[in-house]
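# Model the following, please.
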Amino acid sequence: MQRRAATAALATALLLTAGCSSDGGGAPDGDRSTPASTPARSSPPQRDAEQGPPAKGTVTVVRTVATGLDSPWGLAPLPGGGLLVSSRDDATITRIDEKTGRKTELGEVPGVVPEGEGGLLGIALSPGFASDHMVYAYFTSASDNRVVRMLYDAKKPAGEQLGAPDTVFRGIPKGFVHNGGRIAFGPDRMLYVGTGESGDTSLSQDKKSLGGKILRLTPEGEPAPGNPFPDSPVYSYGHRNVQGLAWDGKQRLFAAEFGQNTWDELNAIEPGGNYGWPEAEGRSDDAQYRSPLAQWGTDEASPSGIAFAAGSVWMAGLRGERLWRVPLKGTGAAADPQAFLEGDHGRLRTVVAAGGDRLWLTTSNTDGRGDPKDGDDRILELRVT
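Predicted coordinates:
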């Protein structure tokens, strides 16, 4: 399927967008505006007493699983084998045979309006997928960003295997940039949703707004029991544009997000925590804001998906074109972040744990900001330590 016209115009349009780093990294050349309050640097959050992994790790590209993908964004492994991949700009979900690389388009998701960084974004399987066969998706519509769920029926013909979307949650602010989009079911079987402030920085500190937040919902889209604010889906706030969600072996949540001009962040998420945007970018001495456990210059990261494996968080970098390893010691970094695959495969979008020491990793060179090569975009299988 041909990409929509919005993708072809994306690179040009983004040059006209001021004060925005999003998945391109820092602001466009000539526009290096900074927040009104520039925070001072401080030490990372206190580590606990757990023993962390080795300071240095390794990454081996085992094989290329699939090629020829168009603007891949979300990735969900299927029980028993196979991968579901969402196309941001085509608004389709495709099943990949992980052994042969064969692609089967399941269908186009109706109601998606791709524009800029919006479109069909994150996908996740229901925690009861074995019995209910539900696939959840986050997408940009004509009016908002929303979460839907669809029945996946593998017995139907190709192109007809997705049922009509049922809206689970709506009203998340949309914009040409900063649409968030990562969704994941946590160990508690609740649905976590990373949102962006859609270019309006005032939304992040407004606890009544859904923009610039991590939301925690029941599978039916209601505020989850035990959320920090009564009758609210908001789990944490003060975010700019959350792009990655993952849990460690002790069920602690971590999130990656884009900075503006100075610092991209990896955060350990606490219920009710305020992560500072737009008053703080990166580490801050102000005790009301939670500092990231690791931060990067925007040209080194522009972080997207994250996964936990081998005692570390693995973070895909878009503008940085590399995979970062952050060894953990509790909710702090056990050692300095370590970069792999720098420039080898271009922009990297989504990384997902594949079990044991394996990861799935998608490239993102057909998203309007990359330099696509023959075969892009790809899914790679990695072995990590």
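# Going by C-alpha atoms from here, please, whenever you check contacts or count neighbours.
OK.
# okay, now the closest residue to Val242 other than its chain neighbours: neighbour count?
Among residues not flanking Val242 along the chain, Glu257 sits closest, at 4.4 Å (C-alpha to C-alpha, 6 or more residues apart in numbering). Using other C-alpha atoms under 10 Å, Glu257 has 30 neighbouring residues.
# Touching, Glu257 and Leu245? I think so.
No. The criterion here is C-alpha atoms under 8 Å, and Glu257 misses it with Leu245 at 9.5 Å.
# about what we covered before: ok now do the residue nearest to Val242, which residues does it touch?
239-244, 264-266, 302-304 (C-alpha atoms under 8 Å, 6 or more residues apart in numbering).
# Now, those residues that are in strands?
242-244, 264-266, 303-304 (DSSP state E).
# tell me the two of the residues you listed that are most distant?
Greatest spatial distance in the ones in strands among the contacts of Glu257: Gly244 and Asp264, 12.1 Å, computed using C-alpha to C-alpha.
# Find residues that contact each of these two.
Common neighbours of Gly244 and Asp264, counting by C-alpha under 8 Å, 6+ apart, are 256-257, 303.
# can you tell me the helix or strand for the nearest residue to Leu78 once chain neighbours are set aside?
The shortest distance from Leu78 to any non-neighbouring residue, by C-alpha to C-alpha, 6+ apart, is to Leu84 (7.0 Å). Using DSSP states H and E, Leu84 sits within strand 83-87.
# Please name every helix or strand in contact with that strand.
When contacts are defined as 3 or more C-alpha pairs under 8 Å, 6 or more residues apart in numbering; DSSP states H and E, strand 83-87 sits against strand 72-77, strand 92-96, strand 120-125.
# I'd like the structure of this one too, to check against the first:
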Amino acid sequence: MGAVGAAAVLGLVVGCSSGGGGDGGASPPAKEPGSPSATAAVRVAGTLTEDLKSPWGVAALPGGDLLVSSRDERTITRVDAKTGEKSLVGEVPGVVPGGEGGLLGLAVRDGWVYAYFTAESDNRIVRMRYGGGSGDRLGAPEVVLSGIPKGNVHNGGRIAFGPDGMLYAGTGERGETGLAQSVGSLGGKILRMTPEGEPAPGNPFPGSVVYSLGHRNVQGLAWDADGRLWAAEFGQNTWDELNLIEPGKNYGWPKVEGRAGVSDFVDPVAQWRTAEASPSGIAYAGDAIWMAGLRGERLWRIPLSGAERSGDPEAFFVEEYGRLRTVLAAGDGRLWLTTSETDTRGTPAPGDDKILRLEVR
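Prediction:
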């Protein structure tokens, strides 16, 4: 289904803001943040672990245990999915933390741990051998892709393997807005590559890893049951976005922010005022996209099907757990959710940061 069709299915949803959608149409009535849904709800079933420092990326190992990156400490920690016990598996060499940069997204595939991080001169993706057994340590990093523009802000950082076996990465434009519209730059893009970092077969721009352009700062990637790619994106001052990604399409930044109805650009399927979202990680579970909010301090649910009214987004845990960074599907109606109070922008409480165990029903 194309982006326009998906937008129709979702009723051109907007966030719980009275500011309108910027598209000249009336906004559907909004649910109160955190109000219960007639068809779905989510609850915190417990805390898996706590006392994490600047957690950013989370990836599941084949057995279910989690790997968690520390943005500022440059380390990757293994968390037992049953007991919450933490064990350090290694420090990633070459990481240069600063501002929004550091050790960011993680992905796991075929005995490799992939990491997106900010280096001295750029953002890059490396992979390291990891056996996955108790006491195993990370191997030496092997560069998969380098040359992604870095800055104090807008470093992107989310990576994930798609259903096609290719590696996808969301990047930012480091505050240099023109990079988002340049096909020759890796900044402000979604990238698609082989596990070795080569342009993936069928990419829209021959010889390039660029998959889509016109992004400000992509922070979340997830695929639904139909294999469609969704991406969460930081807006500037007006609208944060959830986009349905199609190869070669232009999502408008910096020409437009949010829905504009301009034929050259793809409008977001859903948008929010920046105070309600500042979206980070997203996950697909239960016919919905779940989106963690940093500044918004809430977990958004955006239904993709079913009889819910116009597919309105709804919010859970509003200001209950502080800034929320990453949400990860765990199967069987479960989600993992990380807080992000130790990222220099939060107000850490005892035990921060945490991984929460969620149950969807």
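# The residue nearest to Leu78 of structure 1 pairs with which position in structure 2?
Aligning on TM-score structural alignment places Leu84 of structure 1 opposite Leu67 in structure 2.
# Could you report the distance from its match to Gly258 of structure 2?
According to C-alpha to C-alpha, to the nearest Å, Leu67 of structure 2 and Gly258 of structure 2 sit 33 Å apart.
# Around Trp253 of structure 2, how many other residues sit close by?
Number of residues near Trp253 of structure 2 (other C-alpha under 10 Å) recorded here: 23.
# Need the counterpart of Ser71 of structure 1 in structure 2.
Counting by TM-score structural alignment, Ser71 of structure 1 lines up with Ser54 in structure 2.
# you'd agree that match is up against Thr339?
No. Applying C-alpha under 8 Å as the test, Ser54 of structure 2 and Thr339 come out as separate, 9.0 Å apart.
# Looking at these two, which one has more neighbours?
Thr339 (29 against 25).
# any idea what that one aligns with in structure 1?
Match for Thr339 of structure 2 (TM-score structural alignment): Thr363.
# Pull the contacting residues for its match.
72, 345-350, 376-379.
# now the strands for the stretch 201-350 of structure 2?
Taking DSSP state E, counting those that start in this stretch as the criterion, the stretch 201-350 of structure 2 contains strands spanning 210-213, 218-223, 229-233, 239-245, 270-273, 279-285, 288-293, 299-303, 314-316, 324-331, 334-339.
# Let me know which of those is the nearest to Tyr251 of structure 2.
Smallest distance to Tyr251 of structure 2 across the strands of the stretch 201-350 of structure 2 (C-alpha to C-alpha): 6.2 Å, for strand 210-213.
# what range in structure 1 does the closest one sit on?
The aligned range for strand 210-213 of structure 2 is 234-237, by TM-score structural alignment.
# mean deviation of the matching stretch from structure 2?
For stretch 234-237 of structure 1, the mean deviation from structure 2 after alignment is 0.4 Å (mean C-alpha distance after the TM-score superposition for structure 1).
# And the contacts of that stretch?
Contacts of stretch 234-237 of structure 1 (C-alpha under 8 Å, 6+ apart): 204-205, 207, 210, 212-216, 223, 227-229, 269-276.
# switch the cut-off to 10 Å
Residues outside stretch 234-237 of structure 1 that contact it (C-alpha atoms under 10 Å, 6 or more residues apart in numbering) are 192-195, 203-217, 223-224, 226-229, 269-277.
# Next secondary structure after the longest helix seen in structure 1?
If you go by DSSP state H, structure 1 has its longest helix at helix 10-15. The helix or strand immediately downstream of helix 10-15 of structure 1 is strand 59-66, counting by DSSP H and E.
# Name the residues that touch that following strand?
The contact list for strand 59-66 of structure 1, computed with C-alpha under 10 Å, 6+ apart, reads 96-103, 323, 325, 339-341, 357-362, 375-385.
# Quick one: buried ones out of those residues?
96-98, 101, 103, 323, 325, 339-340, 358-362, 376-385 (16 or more other C-alpha atoms under 10 Å).
# how close does the nearest residue to Thr67 of structure 1 once chain neighbours are set aside sit to Glu300 of structure 1?
Residue nearest to Thr67 of structure 1 in three dimensions, not counting chain neighbours: Arg378, with 4.4 Å by C-alpha to C-alpha, 6+ apart. Going from Arg378 of structure 1 to Glu300 of structure 1 by C-alpha to C-alpha gives 21 Å.
# same check, this time on Lys373 of structure 1
Counting by C-alpha to C-alpha - Lys373 of structure 1 and Glu300 of structure 1 are separated by 21 Å.
# Now do the strands in the stretch 101-250 of structure 1.
Counting by DSSP E, counting those that start in this stretch, the strands of the stretch 101-250 of structure 1 are 103-108, 120-125, 134-140, 145-151, 166-172, 183-185, 191-194, 213-217, 234-237, 242-247.
# okay if I get those strands as TSV plus distance to Val65 of structure 1?
Converted to TSV, the strands of the stretch 101-250 of structure 1 look like this (distance: least, C-alpha to C-alpha, whole Å):
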stretch	distance to Val65 of structure 1
strand 103-108	11
strand 120-125	19
strand 134-140	22
strand 145-151	26
strand 166-172	31
strand 183-185	23
strand 191-194	27
strand 213-217	31
strand 234-237	35
strand 242-247	22
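# between these, which one is nearest to Ala316 of structure 1?
strand 242-247 (8.9 Å).
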